[in-house]
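Engineer: I'd like to go over a predicted model; first the sequence, then the structure.
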Amino acid sequence: MSGFEQHLHEQHHHDHDGACCHDHQEAHLEPFVAASGATVYRIHGMDCSSCAKSLEKHMRTLPAVKEVNVNFSTGKMHILQDGLDNKAVMQEVSKAGYTASMLAKRSGAQEEASDHTGTRLTVISGILLLLGFIGSFTSIPEPVLISLWALAIVIGGFRPARSAFYAIKSGSLDMNVLMTAAAIGAAAIGEWMEGATVVWLFSLGNMLQARSIEKTRDSIRNLMNLAPSEAWVKAGETLTRKPVEDVSIGEVIVIKPGEKIPLDGEVWNGASSVNQAPITGESIPVDKSVGDGVYAGTVNESGSLEVKVTRLVEDTALSRIIHLVEEAQEKKAPTQAFVDKFAAIYTPIVLVLALLVIVFPPLLSFGTWGEWFYKGLELLVVACPCALVISTPVAIVSAIGNAARNGVLIKGGAFLEKAGTISAVAFDKTGTLTEGKPQVKEVLIADGAKEEELLRIARTVEEHSKHPIALAIIKYAQEHQHMAMVGADYRAIVGKGAVATIDGETYYVGKPALFEEMGVSLTHWTEQIKTLQSEGHSLIVVGTSKRLLGLIAVADTIREITVQAIQHLKASGISEIVMLTGDNAGTAKKVAGQTGVKRYVAELLPEQKVEAVKELQKEGRVVAMVGDGINDAPALATADLGIAMGGAGTDTAMETADIVLMADNLEKLPHTVKLSRKALQIIKQNIWFSIIIKLVALVLIFPGWLTLWMAVVSDTGAALLVILNSMRLLKYREY
């Protein structure tokens, strides 16, 4: 990654974090300007990554351009320049043979339509070619036929020739250069009809490829249309229709049954069920009541909702998904990087070979100059590995797009490829396999203690903790109207519990092991502890370093979706599924039994989860770690692939993992694994198909069995087939 690309990558995050600072009154078609000063344009007509490189090199020849990065996968150009207005930038892009349109600043805005001049020129060229072909069977004079074919070459080849000129000027060697050389060469040796056929087939192939690739890019852009462009804003008893860009944080919007929710927010009034599938991929609508969060782009199915806006339009979960996915699509996968390197070596070698074929055989009297010149032209056409270079990026864009529409963010091609190779999945228990919302099931009081005292102390010590068990204890105490006391010196004991000072006495709330370490005897609780743990309860002891006040038994519930997801993972061939938990062995055994997990490791501290992941890797497995993205950050980072849950609700999950499940459940994990494997399979198919087509074309040149137009068909046809094969990933479904 160049320094500029790195800067842009970092700036993406800056733009996201500082989105609220944008001026919401700007025109819809104002170009998107990154905080770095780089203007972003959409580029239409690129059908190969060499196109992106040629355009990049051309733009760099302009004195006003400081830095430029053109990305083929997303069809975007980031340009840092001084002195060029938007019109001048677009004209320069047009010179190179492509069309630039302003990238709309806001997700709901419409961008300028792409230029269809190339399509019209291709059609006119095709008509002239057809007239010449039909005329060749009649008594029409040959000069007239040649004129028709020459006109077809000029009209159809105008744009490729212009692109070729600027590519050569900027020191690039792309398909436009090779095709232009082939067409001119064909005309030079009198093969006018063949030259016209070459130009028309190349133009047609380019047009079809460009449109197909645009379709894969649009799969993500279409997400932008999920959220409405306007919202009903409530002020007192008055409802006003406003563009979403003009709605501020804290305002209350009204969503009627059947309408899409326009902005992220919190339910202020009302209750309903909301279809969150567009964001989280969840198949079942989720019930929402006062205090629950809702996301832009989801559908309010039943009751009317009043929602207090919590995020501006640029910072909604939907906007973050689009932003992260487009960023992910710009990252090269290892396979793509390898193919690009191969292509960079392959093309010059075949080009030199073409020149040798033109010059040496006739010099050595192995045939005529015209015959070998023709073979050299065929080699020129075969020299561009367009299908090979395009084999990986289009598949990755399609797969990442499919995943995003199913509520899964894959942060780059490298992670997509890695997901296709995983052989073991390690799960955190709390909040991943279970609901993560445990409840107090039983309270045992020690001799001489009172339940009220126990619960008030427990609530006080746990007041500053966000751990699910701590929250369960606080909630239970609240429900029984036991108020917190005045505490001091609050401190967490990692993986074991918490401590605080109340009325000059130090109280501990934590696992039985914490009290055993302090030498506090639990012998009179032994039987009850064993029984409760075997029933799947987590036990929290409350007391000081000298005496016990009592015991609180807490239990979590298994998610129904978890059991199905694990069954589907097993069915897809994941050989090892492991549960890692800080909970006791009894609870771990019970949860493992209920979920169908055969292997589990209990009573782990956060750093020990890292060791458990490393152990799996030592066994020769490619390990994916699934957690909530907060407590499991070290284990997520250690695993070959980190998968976080609940991305729609937390920014932390989005930041820490390689893959983010937007829903707070595992429903889409099997789909992600299968999609990744399918993507790897299609990438391999594309690469082998591209190589075999090239080899066959090369072999057929020398016996004279390959014509120039067949060489063009082999190249553009192969590229088109590779694109269409990759596009199957857009429609891929789990079942």
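Structural biologist: Structure received.
Engineer: C-alpha from now on. contacts and neighbour counts both.
Structural biologist: Fine.
Engineer: mind checking what secondary structure the residue sitting furthest away from the middle of the chain has?
Structural biologist: Within the chain, the residue lying farthest from the chain centre (C-alpha atoms, centre = their mean) is Ser139, at 60.2 Å. Recorded secondary structure, Ser139: coil (DSSP: H, G, I helix; E, B strand; the rest coil).
Engineer: okay, now the one to match up with it:
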Amino acid sequence: MEELRVKGLSCANCTRELEEQIQKLEHGQSATLSYNSGKLMLDENVSIDQVGKILSSEGAYIVKPEKVQLNKEHKQDEDHSGHNHGSNDNNTHDHGHVHGQGGANIKLLLGISAVLFVAAIFLQSHVHQAITISIYLISMSISGYSTFLKGAKNLLKFKFNIDTLMTIALVGAIGIGEWKEATLVAILFGVNELLEGLGMEKARRSMEVLLQVAPKEATLIQDGKETVVPIASLQVGNVVMVRAGEKIPSDGSVVEGKSSVNEAAITGESLPIEKSPGESVFGGSINNEGVMKIKIDKAYKDSSLAKILHLVEEAQETKTPTELFINKFAKYYTPIIIAVAFLVILIPPLFLGGDWKTWLYQGLAVLIVGCPCALILSSPIAIVAGITLNARNGILIKGGVFLEQLGKIDTLAFDKTGTLTKGEPHVETVIEYDEGNFYTIAASIEKSSSHPLAKAVMKKIEEQGTKTIDPEEVETISGQGIVATIQGEKYWLGNEKSMNHITITAKVQQDIDQLKENGLTLVIVANSTHILGMFGISDEIREESKEVIAAIHRAGIRHTVMLTGDHQKTAEKVAKLVGVTDYFGNLLPEDKVEKIKMLSQKGKVAMIGDGINDAPALATAQLGIAMGKGTDSAIETADIVLMQDHLGKLPEAIAIAKKVNLIVKINLSLALGLKLIALLLTIPGLLTLWIAILSDMGATVIVTLLSLTILIKKK
């Protein structure tokens, strides 16, 4: 397959018809043409010249006819390095330039046509009728000649689309002497088509700006020499220099230099992140100050940014259930309107004594109401705008269908570890019985251990500035703890089971029971006779979790549920602290799946987890949301990915999705409502040609403007 960029697509319905025509070409069965992204996917054997002719029938054109092979390497190297997005217009084929000026030419022609129309109105009472009719005819020809030519061709093929309907209406209006009305309809129809194209182009440009965050070149360091190379040529293990203000070319790790890095392009976070040698960095993030040397860990085509941009582009192509319904509805809508128009023309004169000329005029106006453009436009601009805005915030939504679902969910299930909590052990409580030795002995035993609990203990002890003593002997007892000899005396560090060599007093036992009741994991330190003290360790709750859960409830999610493998007491404690409405503990992965199925019977459920351990539950939920700071598994597993390492942007994503769904509903209501009003005006015989076209034009303008409000981000 090859990928081609198409410009000049001004109408969603026309785009669908163009796609159908291309699919009829030899080898063209698999062709797809997207109105949302202006992308044409084509079999390599299809004649580009024939495709060009089909596109030109609607004023569209191929921006870059050169073939772009869709193997993974070439596609991502070209598209996401910015060569396509950044330079398409500069590499336009000759015929592209002709059509490329079409937008300006259409505006000029419509302007001339409007001036002639106004002139004819002023002159009609001062000059011979033949002169004003000639001016009307010239004005009509300037603004409507392309519609007339396309409509005439369609009539010969018995193909009824908007151009056919407009052609019949114009010829009919001329036939009954309504020159002024026919000219106004031609002008308004031209303006309407222009507005449709501008609205979608605005949404596409917003998406293209997002896609241009990809760096294009890198400064490669080899044998002490600096060379500027395309990022597509970088290999794993290469070292690049990134100066202040430059973009990091691909995912890698800092080998030299310290700086703050802006990761907004990947995570949506505006605050800079400090980076030191050994720390990882994302491709596409910006070095704020100083000079860093970065070792490339992934070729650009495999980097987080390349995958994000690729998925964002693909997301534009998917059709939501609403869009699929609208497209199907539009196919039947136009033929039904044609039938209604004929009934309006025939029934009143034949059976009710109506005037043929009056009802022929009314029927022609009904034909114009058959234009489905505003109806089809009600969804795609809003969907692209919603996907774009979320991507700017570091929220990757893999398709319009998932954006629509996000706006419909009423139940959100959370994994606990790494989602509501940090997934790192944290000392929550310390009880000392022997203030002289407790911290010193604990630090001396734990300092060389790599166990996560040991790290948590050492982090707490370091706050005290405690000195350590090197043990003479250390023995690890699996599942219990450590026995160490320090300055000739034996000490024990571990859980409750490792303390069976001493008698635990009632007071100490009471403390142990209390800590366990609070859902804490215990690390106890003792000598040969008594317990010196103990640490109560928990998984630290994220600072933002409580606020985020409250914001999610405000966003309209009625039911928040925490699912965890931890015991019930821990689950209860975390649930109360963060404010979820329900919780379940002691769950194995398969238990989480069962809980999701149970919740799905009561509502629309989204599951949010880390994208690895929770894969079965993410797959089972109607919507899977992963958070993983750009990890490959998170990007690949879920329907929606939070590129941040926290839930902070989730409430906004839900709010955007709900706004998109609301606007699509309003758009549909307006598009159909204005048409219905226009049709009802036929009953008293009040429908005019210009009211008919204005009903669609008004809907188009409102639908476009409403959809573009999604891109307006509140400060």
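Structural biologist: Looks like it came in fine. This one's a predicted model, so the numbers in the text were calculated from it and none came from an experiment.
Engineer: where do the strands sit along the stretch 251-400 of the second structure?
Structural biologist: Under the criterion DSSP state E, counting those that start in this stretch, the stretch 251-400 of the second structure contains strands at 252-256, 259-262, 273-275, 280-281, 286-287, 292-296, 395-397.
Engineer: and the spatially most central residue of the second structure, what does it touch?
Structural biologist: Nearest residue to the geometric centre of the second structure (C-alpha atoms, centre = their mean): Ile387, 2.9 Å. Contacts of Ile387 of the second structure were listed using C-alpha atoms under 8 Å, 6 or more residues apart in numbering, and they are Val312, Ala315, Gln316, Leu396, Ile397, Gly399, Gly400, Leu403.
Engineer: how far away is it from Ile608 of the second structure?
Structural biologist: 19 Å (C-alpha to C-alpha, to the nearest Å).
Engineer: again, but for Gly585 of the second structure
Structural biologist: For Gly585 of the second structure relative to Ile608 of the second structure (C-alpha to C-alpha), the value is 16 Å.
Engineer: what does Asn262 of the second structure give?
Structural biologist: Distance from Asn262 of the second structure to Ile608 of the second structure, by C-alpha to C-alpha: 26 Å.
Engineer: now Glu462 of the second structure
Structural biologist: Taken as C-alpha to C-alpha, the span from Glu462 of the second structure to Ile608 of the second structure is 35 Å.
Engineer: quick one, which of these two is more surrounded?
Structural biologist: Taking other C-alpha atoms under 10 Å, Glu462 of the second structure and Ile608 do not tie; Ile608 has more neighbours (30 against 12).
Engineer: and stretch 90-99 of the first structure, which residues are buried?
Structural biologist: Neighbour-count burial for stretch 90-99 of the first structure flags Met90, Glu92, Val93, Ser94, Lys95, Ala96, Gly97, Tyr98, Thr99 (criterion: 16 or more other C-alpha atoms under 10 Å).
Engineer: for Leu708 of the first structure, state which of these is nearest.
Structural biologist: Gly97 (23.6 Å; C-alpha to C-alpha).
Engineer: roughly how far is the longest helix along the second structure from the heart of the chain?
Structural biologist: As assigned by DSSP state H, the longest helix anywhere in the second structure is helix 179-211. Its chain's C-alpha centre and that of helix 179-211 of the second structure lie 25 Å apart, by C-alpha atoms, centre = their mean, to the nearest Å.
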